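A.B. asks: Okay, sequence plus prediction incoming.
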Amino acid sequence: MPAEEEYTFEELVLWRPPEPETGESAAAAAASPPAPADGAEGSDAAVPAPDAPAAPAAPETPATAVSVDGFLCRWLREHQREGVQFLFDCCMGLRDFDGMGCILADDMGLGKTLQSIAILWTLMTQGMDGRPAVTHTIVACPVSLVTNWESELNTKWIKEARLRAKGIQVIAVAEAKKEDVLKMVRRFTTSPSAVLIISYETFRIHQKLFKKGQQCGLLICDEAHRLKNKDTKTAQALASLPTRKRILLSGTPIQNALDEFYSMVHFANPDLLGSEKDFCRQYQRPILRGREPDATDKERERGETKSSELGKIVNQFILRRTNTLLSKHLPPKLVCVVCCSMSQLQTQMYRQFLDSKATRLLVNGGKQSMVLESINSLRKLINHPLLVSEKGKASKGFEDAIHLLPDETISDRRSGSRPVFDPSLGGKFSVLHQLLRYVKATSSDRFVLVSNFTSTLELMERMCMQEGWKSCRLDGSCSIKKRTQMVEEFNDPRGGLFCFLLSSKAGGCGLNLIGGNRLVMFDPDWNPANDKQAAARVWRDGQKKRVFIYRMIAASCIEEKIFERQLSKEGLSGIATNEDVEVSTFSSSQLRDLFSYHEGVPSHLYDKIKDDADAAERAPDGPANSLDEPSPSQEAPLRQQNGWPKETGDMHLWAHHSTASSVDDEALRRATRHSSEESGGVSFVFSLHVKGKDLKKARAEEEEERRRQAVEDAELAAKEKEARRLQSSATPSSSSSLPPLPPPATALGGKENSQPVTLGGSKLAFGKRPLHALGRRGPALPAPKAGPGAAKQRAPPSKAKAKQRRRAVDSDEESEEE
């Protein structure tokens, strides 16, 4: 049940008409043409088809205020109200920039979809001139989110009845045949008012269909970082739409570089930042140069100046809030970067790969394609040694190391049989296995396991099958229907799924997996945005438990350096919100040094940032106490968390642990007890407490709500019982000859029939009688009336006659039903 504050709300007025003018100014205002409406030249409005009915004339009555309808406004939190106002101002050209597009760049979980639906509904039902500002809206999104958007509109927020009452059709196009796509797009373009939800791929294929009939008045692009390359066919197809009202939704507006950020800004508001060449010369180069460790003071100053200048421009149409706003509404969260040492087998194979002649040639200037292939081979080895052997054949670069694998772990290529999977051969897999076993045995918590490699998901699936843990797997091969079924089953508290295996690229965006409260990111991605998207799947609205995020990193090898590279890319995202951007800790040459291996070092990253951690001034506040119950197994960390730092970057302000025994997570502490030098284990941990609502207080409120509901149910049941008693004691004349009701019996399957039973045109409230108490033949027939000879007892009918009577009654009942 929603909290009380969600039911009480203030009206959200987005725009009020100006006060009426007098004298000459009023005459001048009356003579001036009104603002272009939907479909007029210079607007992004719909263009009616040649045979479409003429638009109604503008109302003579003055325009009324534009406000968000109460059924939506009641659910908007404060930051969402601000977001809806921002979207309205941008789309209606009320802000100080040349354009009508905007980017809502809130962190995952802050309700970008709800804010978009609120502005969509408002613009399609209201306008500044008294008419709807928009008649046709296109929502472009990944194929996996099409049905989600449809249900959010039709079922969750607006409802089908309201949409029908306003004459708005909602048309969803996903995984449809060409003929079906043609029909649905034709419905959209010929309808007076409609919302089309379509995947990026489908729109790209059928973009020519949108050049006829009604055009798009509002374009919403979900997961808009798909448009980071302006030269892709998808971006070009969407950019060709004539609308200027464009809303881009992305929790990660800057992913890899500033040129990708430019592409998104250019899509939202074309030419606002000039040409790409001008942007690179004026902003990109000085900003990036000023962030290098060897930059001069003058270069740093110029970079900061350009960054501030760019921030002031884009902040007119970009709104970004971090998920720290969720701390008042969601449970606390513990984020752990778990550095794991490799197993002895992995270390041997890793060394042999680095010492090979082929690797030395790569490091000294090999082809780019071969370098990437070798990097992926090493990443697979780090996940588990079995991944470098496919059906007994070694991956490229491991031909001389394949003999190190135990014979019993290699599948027989002739028979195709698969041996028993041994998690202890991989350092990270060994820790994961022990963590899952402990949590499964001691709590009702459930896991989301995320990987960039489907081959790694296959090993996770084998491990779950061997342990008897029920799991499901979502990757690129899953249909939309199957995705929806898996998500619903996992989020069902009564479901039996323990692990949800997720491909970061196929399912990292938009999924709501609040059925789990522990998420493991098994391998880092080169693009930090992919990891951020995946990590946000469980800490969302509806989560009731404390959340644990584990980022597993193989220590002091290529994987930890990929993570270091992520940290340098995260520094760019501050430019979008004009935040302070810290100087990159690592130079470009250091980041390219991927093939070195610092054996025996617990964490290569910690060695780099420990001096910054020592020099950092202690913040006055921070997590003073453990969020777990005190445990004698918990030791003091190497360094306490300094204040409340950000989840991205600021690693020198996180808590640092030389062993897992000092981490605020009993499950992780217990999981490391079984580690050994042979199988690897946890070598170092960075942990971060993220504020959340008071769980004890929230549980007490929920318990009080359950008690109150139980009292209400008991009172209602007592009233129903008393009503049944009064009805049964009454003797109406029309039913005075009825025999007493048979005693209640246990219903089949425990189900009961609470519907009144009709007999002879009158309703008899039998209460909750079991279904089979009424029998196949319906209620009992009335007793014969008293009369001459009635006292004479009749002989019981024969079995044949009784059977014949039952058939007659059955036949009559069937005729009645027909």
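C.D. replies: The structure has been received and is ready for your questions.

A.B. asks: CA atoms for contacts and neighbours, from now on please.
C.D. replies: Fine.

A.B. asks: in the helix or strand hosting residue 298, what counts as buried?
C.D. replies: Following DSSP states H and E, one finds residue 298 within helix 297-314. Residues of helix 297-314 classed as buried: 299-300, 302-308, 310-311, 313-314 (neighbour count, 16 or more other C-alpha atoms under 10 Å).

A.B. asks: Take these and write them to JSON lines, including distance to residue 74.
C.D. replies: Rendered in JSON lines, the data for these read as follows (distance: C-alpha to C-alpha, whole Å):
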{"residue": "299", "distance to residue 74": "50"}
{"residue": "300", "distance to residue 74": "47"}
{"residue": "302", "distance to residue 74": "46"}
{"residue": "303", "distance to residue 74": "44"}
{"residue": "304", "distance to residue 74": "42"}
{"residue": "305", "distance to residue 74": "42"}
{"residue": "306", "distance to residue 74": "41"}
{"residue": "307", "distance to residue 74": "38"}
{"residue": "308", "distance to residue 74": "37"}
{"residue": "310", "distance to residue 74": "36"}
{"residue": "311", "distance to residue 74": "33"}
{"residue": "313", "distance to residue 74": "33"}
{"residue": "314", "distance to residue 74": "30"}
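
A.B. asks: The structure to be compared is supplied as follows:
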Amino acid sequence: DSDVERDSERERDYGENSDSAASIFACEKKKKKKHKEKKEKKKQKMKKDNGDKQKTSAQLAKDWGLEDVDHTFTEDDYRTLTNYKAFSQSMRPMIAKKNPKIPMSKMMTILGVKWREFSSNNPFKGSGAAAVAAAAAAAAIAVAEQVSAATASPSPEPPPGDDVEEEDSEQEDSSVHSSSVRSDSSPRVKKNKRGRPGDVEVDGYETDHQDYCEVCQQGGEIILCDTCPRAYHLVCLEPELEKAPEGKWSCPHCEKEGIQWESEDMHMEFCRVCKDGGELLCCDTCTSSYHIHCLNPPLPEIPNGEWLCPRCTCPSIKGRVQRILHWRWGEPPDPVPVPPATDSPPDAPPPPPMKGRAEREFFVKLAGQSYWHCTWITELQLEIFHSVMFRNYQRKTDMDEPPSLDYGSGGEEESVKSEKRRLKDPDYAALDDKFYKYGIKPEWMMVHRIINHSVDKKGIYHYLVKWRDLTYDQCTWERDNLEMPEFVIHKANYWAHRDEVMKEAPDMPRRMRSMRMEENEDPHRSPVNDPTIKYEEQPDFVTATGGTLHLYQLEGLNWLRFSWAQGTDTILADEMGLGKTIQTIVFLYSLFKEGHTRGPFLVSAPLSTIINWEREFEMWAPDFYVVTYTGDKDSRAIIRENELTFDDTAVRGGKKREAPIKFHVLLTSYELVTIDQTSLKSIDWACLVVDEAHRLKNNQSKFFRRLNDYKIDHKLLLTGTPLQNNLEELFHLLNFLTPNRFNNLEGFLEEFADISKEDQIQKLHDLLGPHMLRRLKADVFKNMPAKTELIVRVELSPMQKKYYKLILTRNFEALNSKGGGNQVSLLNIMMDLKKCANHPYLFPVASMEARKTASGAYEGTDLTKASGKLTLLQKMMRKLKDQGHRVLVFSQMTKMLDLLEDFLDFEGYKYERIDGGITGALRQEAIDRFNAPGAPQFCFLLSTRAGGLGINLATADTVFIFDSDWNPHNDIQAFSRAHRIGQANKVMIYRFVTRASVEERITQVAKRKMMLTHLVVRPGLGSKAGSMSKQELDDILKFGTEELFKDEIECELLSSILWHLLMWDGRRIGERGKDRGRAGGGWRDIRWKNARIGGGELNMRGSLGS
């Protein structure tokens, strides 16, 4: 109660003793509001007056009775005083010397006007200088009106400019708090600062002081009382003061009536380092407090005058941190000597110096800058400027021990290689010490190519660099004088290529012109070879690459050149592994080298093969400028802006068709041909190459329809399986090639309705002859190791039998209500049966009931026993490992690959994995690791679809097809990854088929599709291929069930169940295989009907546990 009474009494005394109504603290807010409105009107009036007529500095000085400073600026002044802050620091002392008592507001106004005059007269500035100066002067005048703290830094807030952005924050943080040493329970003991900002409106800053003078009731430059809310002009005090007093200052009212108000201290009550209280040293510009012994280096005694804490004196980072690469312990600061105590005897030994502590340093990659500019920053810098990133890094990283050095990939083998190379190459050793050992790959610091250039105001060239193994969105601008290996060579190549494309390069640097090669004659102006004449031996431009073509590849090159000369679009259908990629690249290169065309060529391929295409182009066509058009939208935007043409305005201005094309080959994926068709179809393509062209087997696909909108002179399709399911797919390929000739699907199918007749087969071969070339490995490689495929029949495990029966006998009425919703097709049930044949853990119920290890993986023994396939695989892989073989395992289901990973971990095998979710770069890295000499990986897990396209794994000699694909060609593509050029061993292919199950019947159906290929593409006998009939699907579902159920229900009852399952609405049958399911069936929809057997309903569920 006594505290409350004392406070109320203090307020009452304060109100009674006030000399004016404005000094009543309770009315202060109202007065502030009125005064601000008044000032706003005054400010607008001043702006209007200034807009009508701007006075010179000489006129202002004359009006105010001041002595003008007539200073003649030199050329050096104009070069060095490039911003307002530097100009102010140079000019202010001159004005103050001639006018010692000039008020601060007038000083700042005159400085602003003189800066405007200085900038407008600057001969080294552009036309925009006057506008900038006017803005700066206006800013200076506005600040002058708002100044209210006599002790704040006399410099006005600098105007926006090139060199002052970083200084703005420092200016705003100018002294608003006083330096003090204090105890956690006592008020300030020492105060060095005199005033506080009054009306300077800074976000987040509030003050209880009035913003006008207590005597004259006017605003302007005022000093604030430290012991009450009053403020005064220096000239309004009696006696008048010439400058703001040092230390803690009380106004005349407080001196007369006594101190009745103490400003609130916002400083931290604890040390920022140790979080403890006690006697603390307070920063003058922020709220931080420290023990003097907690500072680094520690302070031996309390400093005099103004003191800034480490956070306020921390230098800024030269950019925004994008990524933290590594951290280490830095060197501790030098010891600080301690002065001897005043009362110590003269002969006393000096006290030991105070030692600092080592602090963490972080190696960071800066955003928008290359890895060449990675730098070390302190922990304090990271904490201040990137606090969220720092906290996240702390949570994920051990902050007691620095991470181990990983040399870019984290392997001991890489470390050994690095040490060997360090001994041979001192340049590499220097880069290794500075970059590589902290996780930066050498490729990230190698120039792939220069894609653009610019010139700054000083005439310095900057180059936009694309780095190896990094995407286009990580391109960076580098100065011309950057010291980097082969940078000069890449600059010369850039200008040479630009000169070739543009025919002239007026903006080329003079020293680059001198480096241009003498033989700059265009070799492509007139053809030097007739493409209809065969090459009897490998051409010189191929030999120059260091590669050698096989004889059949040279024949393929001749056939492609001849077809191009005849205007015949073609399908290169060599069996997988015969080098279709190389033949295609050499064909395009021959058109370029022989002078027939310089492109551009469009190559569309699966994402997983694009990196391989890049490598082959570098090997077989070194003079080609190949652009890989992949990546996210930012990467593709950079490619469109910089790689399509040298004309920077061509893309934005829609002039790509007129502008000369910069590249020779554009590599891209199927999806981007569709997504970015607007940009790509505006280019006239000399040739289109589609890898894995069976993607075009459906003329209703987006890829097929969008490609038909492109303007293409010649088309070349690559496929190892030209015919996969039926003749309709072959027709669509031919329709894409030559739509004028192949445009009647009905007629084509009718003409070759009976493909079993010899004359029909011969007629089809004659039709395909000009368009298709196909060779088999058996034809061209007599000595190539053979491949043997064995079908391994596997028994169901007890758990698999249990789930197999459940799938067949569960009541299906709940899934097929009378309302017609939630229908389940036969193919869904068949997919569940295939899952069961693989592993029961693929069902949620079995998965949740299974035992797991502490890491979350399935318990290995239970995992293996639950599947008949996995039990057999375990036995076979142990023998293969002992005999030194290497294994590929293919499965259609990525979840099955997850189970196989747990199995391989349990067995202790090292492995790699590729599925549809792994991007092209990661795929290629996994392939390279597996193919590396002496690689420890024993097994490679692949999904049948994602891992079967353009991947070379010839270092493996054993293939397991864990589950067969509906389309046998996908399985063929899969095991062809191992049986290809470079294979030295006999290839064994084991196809797992669960006995007496749907899998066994599916394998039989697949054989018929293989026969169709044999008939159409190669001579032979067989039958017509068509869609899977109802009877075939019935056979598949019923296959093996009699044996499964023979001990439990009669075969007749089972047949009745399955017959009802296979009933469907005949009106919904699709014609000619429209919208066929995965089984290739000829219907679009299947209607279930309820089957009542023996008065009871049997349910059939499509998926368990779902």
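C.D. replies: Everything's here; your move. Since the structure is predicted, the reported quantities are computational estimates derived from the model, not experimental observations.

A.B. asks: from the buried residues of helix 297-314 of structure 1, which is closest to residue 160 of structure 1?
C.D. replies: Nearest to residue 160 of structure 1 out of the buried residues of helix 297-314 of structure 1 is residue 314 (C-alpha to C-alpha; 36.9 Å).

A.B. asks: Who are the contact partners of the closest one?
C.D. replies: Applying C-alpha atoms under 8 Å, 6 or more residues apart in numbering, we find residue 314 of structure 1 in contact with residue 576.

A.B. asks: Helices of the stretch 901-1050 of structure 2, start to end?
C.D. replies: Secondary structure of the stretch 901-1050 of structure 2 (DSSP state H, counting those that start in this stretch): helices located at 920-931, 968-975, 998-1017, 1030-1038, 1041-1045.

A.B. asks: Nearest approach to residue 380 of structure 2 belongs to which of those?
C.D. replies: Across the helices of the stretch 901-1050 of structure 2, the minimum distance to residue 380 of structure 2, taken as C-alpha to C-alpha, is reached by helix 920-931, at 35.7 Å.

A.B. asks: Read off where the closest one ends up in structure 1.
C.D. replies: Mapped onto structure 1 with TM-score structural alignment as the criterion, helix 920-931 of structure 2 occupies residues 480-491.

A.B. asks: repeat for stretch 1056-1075 of structure 2
C.D. replies: Under TM-score structural alignment, the alignment places stretch 1056-1075 of structure 2 onto no residue of structure 1.

A.B. asks: The residue mapped onto residue 208 of structure 1 from structure 2 and residue 709 of structure 2, how far apart?
C.D. replies: When the two structures are superposed using TM-score structural alignment, residue 208 of structure 1 falls opposite residue 678 in structure 2. Counting by C-alpha to C-alpha, to the nearest Å, the separation of residue 678 of structure 2 from residue 709 of structure 2 is 10 Å.

A.B. asks: Same check on residue 998 of structure 2?
C.D. replies: When distances are taken as C-alpha to C-alpha, residue 998 of structure 2 and residue 709 of structure 2 turn out to be 43 Å apart.

A.B. asks: swap in residue 840 of structure 2?
C.D. replies: Between residue 840 of structure 2 and residue 709 of structure 2 the distance, using C-alpha to C-alpha, works out to 48 Å.

A.B. asks: So for the two, which residue has more residues nearby?
C.D. replies: Taking neighbours as other C-alpha atoms under 10 Å, residue 840 of structure 2 and residue 709 compare with residue 840 leading, 24 against 11.

A.B. asks: Scan structure 2 for its longest helix.
C.D. replies: Residue-count comparison of every helix in structure 2, with assignments taken from DSSP state H, identifies helix 28-52 as the longest.

A.B. asks: Give the aligned range of that helix in structure 1.
C.D. replies: Per TM-score structural alignment, helix 28-52 of structure 2 has no counterpart in structure 1.

A.B. asks: buried sites along the lengthiest helix in structure 1?
C.D. replies: Secondary structure of structure 1 per DSSP H: the longest helix is helix 695-729. Of the residues in helix 695-729 of structure 1, those buried under the neighbour-count criterion (16+ other C-alpha under 10 Å) are residue 728.

A.B. asks: so who does the aligned residue in structure 2 for residue 379 of structure 1 touch?
C.D. replies: Matched across to structure 2, residue 379 of structure 1 falls on residue 834, judged by TM-score structural alignment. With contact set as C-alpha under 8 Å, 6+ apart, residue 834 of structure 2 has these partners: 998, 999.

A.B. asks: Residue 92 of structure 2 looks like it's in a helix, true?
C.D. replies: Yes. Residue state for residue 92 of structure 2 (DSSP: H, G, I helix; E, B strand; the rest coil) corresponds to a helix.

A.B. asks: That one maps to what in structure 1?
C.D. replies: Under the alignment (TM-score structural alignment), residue 92 of structure 2 maps onto nothing in structure 1.

A.B. asks: which non-adjacent residue is nearest residue 92 of structure 2?
C.D. replies: When the adjacent residues along the chain are set aside, residue 92 of structure 2 lies closest to residue 111, with 7.3 Å between them (C-alpha to C-alpha, 6 or more residues apart in numbering).

A.B. asks: Just give the number of residues close to residue 8 of structure 2.
C.D. replies: For residue 8 of structure 2, the tally of surrounding residues (other C-alpha under 10 Å) stands at 12.

A.B. asks: now it: how far from residue 28 of structure 2?
C.D. replies: Between residue 8 of structure 2 and residue 28 of structure 2 the distance, using C-alpha to C-alpha, works out to 18 Å.

A.B. asks: Give me the mean deviation of the match of helix 920-931 of structure 2 from structure 2.
C.D. replies: Here stretch 480-491 of structure 1 is compared with structure 2 after superposition; its mean distance to the aligned residues, by mean C-alpha distance after the TM-score superposition for structure 1, is 0.9 Å.

A.B. asks: buried set for that stretch?
C.D. replies: Neighbour counts using 16+ other C-alpha under 10 Å place 480, 483, 484, 486, 487, 490, 491 of stretch 480-491 of structure 1 among the buried residues.

A.B. asks: and what of stretch 381-392 of structure 2?
C.D. replies: For stretch 381-392 of structure 2, the buried set under the neighbour-count rule, 16+ other C-alpha under 10 Å, comprises 381, 382, 390.

A.B. asks: Name the nearest of the residues you listed relative to residue 634 of structure 2.
C.D. replies: Nearest to residue 634 of structure 2, judged by C-alpha to C-alpha, of those is residue 390 at 26.6 Å.
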